[in-house]
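Enquirer: Just to be clear, the model below is a prediction. Sequence and coordinates:
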Amino acid sequence: MARVAIRAFERGDLDGAAELVAEAHRRDRERHAVLAEALTDAGEARSLLAKRLEAERTDSAVAVDGDALAGFAIGERASGAPPDSYMGQLSTPRSVSIGSRGHGVAEGYDANAVCRLLYRELAAGWAAAGYFHHSVSVIAGDERLQEAWFNLGFGRHVSVAVREGTGPVAGADAAGLDIRACGGEDAGVLLELARTLGFHHLDSPMFMYWPVLPEHDAMARGFFSALLEEEGNPHFVAYREGEPVGLTSFLKQGFTPPHMNLEGNIYLFMGIVDPEAQDGGVGRALLDHGMAWARGEGYERCTLHVLSANYSGEPFWFANGFQPVEYSLERQLDERVAWARGG
């Protein structure tokens, strides 16, 4: 590989970076048809990158080989969640994220070397400013870029997975269960099942923070009460002998990445089965009930996020039709570097 130089991303680099994004998107769509067609067009990709560059908390760099663009990376800083935001509590404070369409390396260049140089440039500033949690997303199957970030100490943390089709779930049996849609009066039930999901994520080996403390109750109740008032966001609870034992909830907007085809897509927001009721078919029955609702509403696919370390969740979702389309890779820096270097 020719020696490349690293410098700040300039507006004159947009066309070259957009071509890299569009080319990668066309290649990735051969594996994942759910990716939106729009970004196969370099003009659309340019508009996306231009918006990211204009964002207030964005840092970016390019790798150049003479007049040729060898690669680029754009990261966005997040200081922390508002204290009254339930979903915001799930975000890691003082973190930086690079989206799957916010980085790329041109063919013919060593992706390991180019990503290393780009990350070295950007991470120095992030660490100096106290941003120690870094994430980068890659499309599943892009082994070249995934290996480059693995080589920099990143590990797979979250999968964005898609179930193509909303057909019945194999082996689902709702015998002995009463599955009902939640109404406004069920906010307390929804809150308790969400708390169960939170404690699950706090457990080993996930160790993911979740707002489950009593001081979060009012915030959580307000969040779930608002969800129950919105049309098109059903929350299904499974009862056994009158006791709630599981939950599956959906959001019509949700957190599906914007570079995926949102038409005909429903987002599965929460899925949890009480630990004492697991391995009894409750999860499959709830998912089957939810897919029946989705079919009736005209949805064609379902998307969710699942932690790679989720010892029960990931195997369940992948065994019931969900397939990974995108991975979030993460790295946590040792914060002692801030004072050890005199920062």
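Expert: Alright, I've got the coordinates. Since the model is a prediction, treat every value here as computed from it, not as a measurement.

Enquirer: going forward, measure contacts between C-alpha atoms and count neighbours the same way
Expert: Will do.

Enquirer: can you give me the strands for the protein?
Expert: 5-8, 58-65, 68-78, 95-98, 103-105, 133-139, 155-164, 178-181, 235-240, 243-251, 265-273, 301-307, 322-332 (DSSP state E).

Enquirer: By neighbour count, which bits of the last one are buried? Give me those.
Expert: It stands for strand 322-332. For strand 322-332, the neighbour count (16 or more other C-alpha atoms under 10 Å) marks 322-331 as buried.

Enquirer: cool, the third one as well?
Expert: Using 16+ other C-alpha under 10 Å as the test for burial, strand 68-78 gives 69-78.

Enquirer: ok, those residues vs residue 223, which is closest?
Expert: residue 78 (21.5 Å; C-alpha to C-alpha).

Enquirer: shouldn't the closest one be in contact with residue 95?
Expert: Yes. The criterion here is C-alpha atoms under 8 Å, and residue 78 meets it with residue 95 at 5.3 Å.

Enquirer: returning to what we had before: with distance to residue 29 added, can I get the strands of the chain in JSON lines?
Expert: Shown next, in JSON lines, are the strands of the chain (distance: least, C-alpha to C-alpha, whole Å):
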{"stretch": "strand 5-8", "distance to residue 29": "30"}
{"stretch": "strand 58-65", "distance to residue 29": "25"}
{"stretch": "strand 68-78", "distance to residue 29": "21"}
{"stretch": "strand 95-98", "distance to residue 29": "20"}
{"stretch": "strand 103-105", "distance to residue 29": "16"}
{"stretch": "strand 133-139", "distance to residue 29": "10"}
{"stretch": "strand 155-164", "distance to residue 29": "14"}
{"stretch": "strand 178-181", "distance to residue 29": "36"}
{"stretch": "strand 235-240", "distance to residue 29": "32"}
{"stretch": "strand 243-251", "distance to residue 29": "25"}
{"stretch": "strand 265-273", "distance to residue 29": "17"}
{"stretch": "strand 301-307", "distance to residue 29": "16"}
{"stretch": "strand 322-332", "distance to residue 29": "10"}
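
Enquirer: ok, and here's another one to check against it:
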Amino acid sequence: MHLEPFAAEHVPEAAALLERWYGRAGKGLPRLGAGDGESLVARRLAAAGPAAVAARSGRGTLTGYLAAAPVDLAGDERAALYGHPRSAAVGLGGHALEDGREAEVLRELYAAVAERLVGQGRYVHYVQLPADDAVAMSWFRIGFGLEQVRGLMPVKARGRQPRGVEGLTIRRAGPGDLPQVGRMAVEVAREHQQAATFQPQPPEALRALHTHYSAALADPRSAAFVAVRRGEEVGMVLLTPAGPGPATPPHCADLAEAYVEPSARGEGISRVLLATALAWAYDTGYRSVTAAWRSTSRTGAGHWPAVGFKPVAYRLSRVLQRPD
């Protein structure tokens, strides 16, 4: 095996390798259309800079590539609640491996890329990949762990609705509900501080989250619904347009936030909220919804698959110890 810098001339070969692997491991991911593979690989390469390596076999064929982009987050960004402020990430399309040689090729590629990342002072590494346990195992063998799962669910016309909850009403939230929506979004984030996630939550990011959704509450493409019982807001769900990407089909909404007060859980409130939001999504033209949850979350990791979200992508992470 020969390693070399991953460059523009590798993109067509890399895209062909990605499309074969992506098609095999897709499991519900949107199919890559003509030219999509090359466009995606080229974007990952441009973002990665020098932390991009390709591998060739003795026969001269491309057996894999790996491109890791630097990630720098401001302290008040929402993303800082769920990721290290100075890290590196291999996005979907940022790597592909020859079938049957995944472990061998990945070990060499990551060793070369990781050396460059550590040289930049980046000790936290993330990788996104289709929800393919066989390929994920190659990453597990070099020290990565499953951190986050992204699921996808079709949005259908109204079918059988969940049974109502006594005394519960659901109302559409507007800009005037920002304090309630912001408060519950902060509670969602704070729950990730608990066992077994133990995710640090920067105070400035929590403060900013109180008003983060002001634009969404005024956007007709987004919708928040608040559950009220006996005059108290006991839960909410918020859908926003999903950003484009290889894990996002057209006409897709993102389940940006979902929360039920701990004292009201187990009564079906979440299912009623979600059914209300999905009915609105279908009428608005969305045909699928995506959601992400932490693999160690005591609530989300069991709940979201149970209500119909099928895993389509994983985020893995590795945290290296800084030298003293």
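Expert: All right, it came through fine. Everything numeric in this text was worked out from a predicted model, so none of it was measured.

Enquirer: follow-up on the earlier one: just send the buried residues of strand 322-332 of the first structure back as a markdown table, with distance to residue 155 of the first structure too.
Expert: Below are the buried residues of strand 322-332 of the first structure laid out as a markdown table (distance: C-alpha to C-alpha, whole Å):
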| residue | distance to residue 155 of the first structure |
| --- | --- |
| 322 | 21 |
| 323 | 19 |
| 324 | 16 |
| 325 | 16 |
| 326 | 13 |
| 327 | 10 |
| 328 | 8 |
| 329 | 5 |
| 330 | 5 |
| 331 | 7 |
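
Enquirer: Identify the residue of the second structure aligned to residue 298 of the first structure.
Expert: Applying TM-score structural alignment, one finds that residue 298 of the first structure aligns to residue 285 in the second structure.

Enquirer: I meant residue 200 of the first structure, not that one.
Expert: Counting by TM-score structural alignment, the partner of residue 200 of the first structure is residue 191.

Enquirer: Likewise for residue 129 of the first structure?
Expert: Using TM-score structural alignment, residue 129 of the first structure sits opposite residue 120 in the second structure.

Enquirer: Return the residue of the first structure aligned against residue 11 of the second structure.
Expert: So, by TM-score structural alignment, residue 11 of the second structure is matched to residue 14.

Enquirer: what's the burial count for that match?
Expert: Residue 14 of the first structure has 21 neighbours, counted by other C-alpha atoms under 10 Å.

Enquirer: do the one 4 residues further on as well
Expert: The burial count assigned to residue 18 of the first structure is 26, neighbours taken as other C-alpha under 10 Å.

Enquirer: correct me, but it touches residue 24?
Expert: No. Using C-alpha under 8 Å, residue 18 of the first structure is not in contact with residue 24, being 9.8 Å away.

Enquirer: quick one: residue 251 of the first structure from residue 104 of the first structure, how far?
Expert: 31 Å (C-alpha to C-alpha, to the nearest Å).

Enquirer: the more surrounded of the two?
Expert: residue 104 (25 against 20).

Enquirer: Was I right to think residue 72 of the first structure contacts residue 59?
Expert: No. Between residue 72 of the first structure and residue 59 there is no contact under C-alpha under 8 Å: 11.0 Å.

Enquirer: now the helices: where do they sit in the second structure?
Expert: 11-25, 36-48, 102-119, 133-140, 178-191, 203-209, 214-217, 269-284, 300-306 (DSSP state H).

Enquirer: Mind listing what's buried along the third one?
Expert: Going back to what we said before, that points to helix 102-119 of the second structure. Buried residues in helix 102-119 of the second structure (16+ other C-alpha under 10 Å): 102-103, 105-106, 108-110, 112-114, 116-118.

Enquirer: rewinding a little: show me which of the buried residues of strand 322-332 of the first structure is closest to residue 180 of the first structure.
Expert: residue 322 (23.7 Å).
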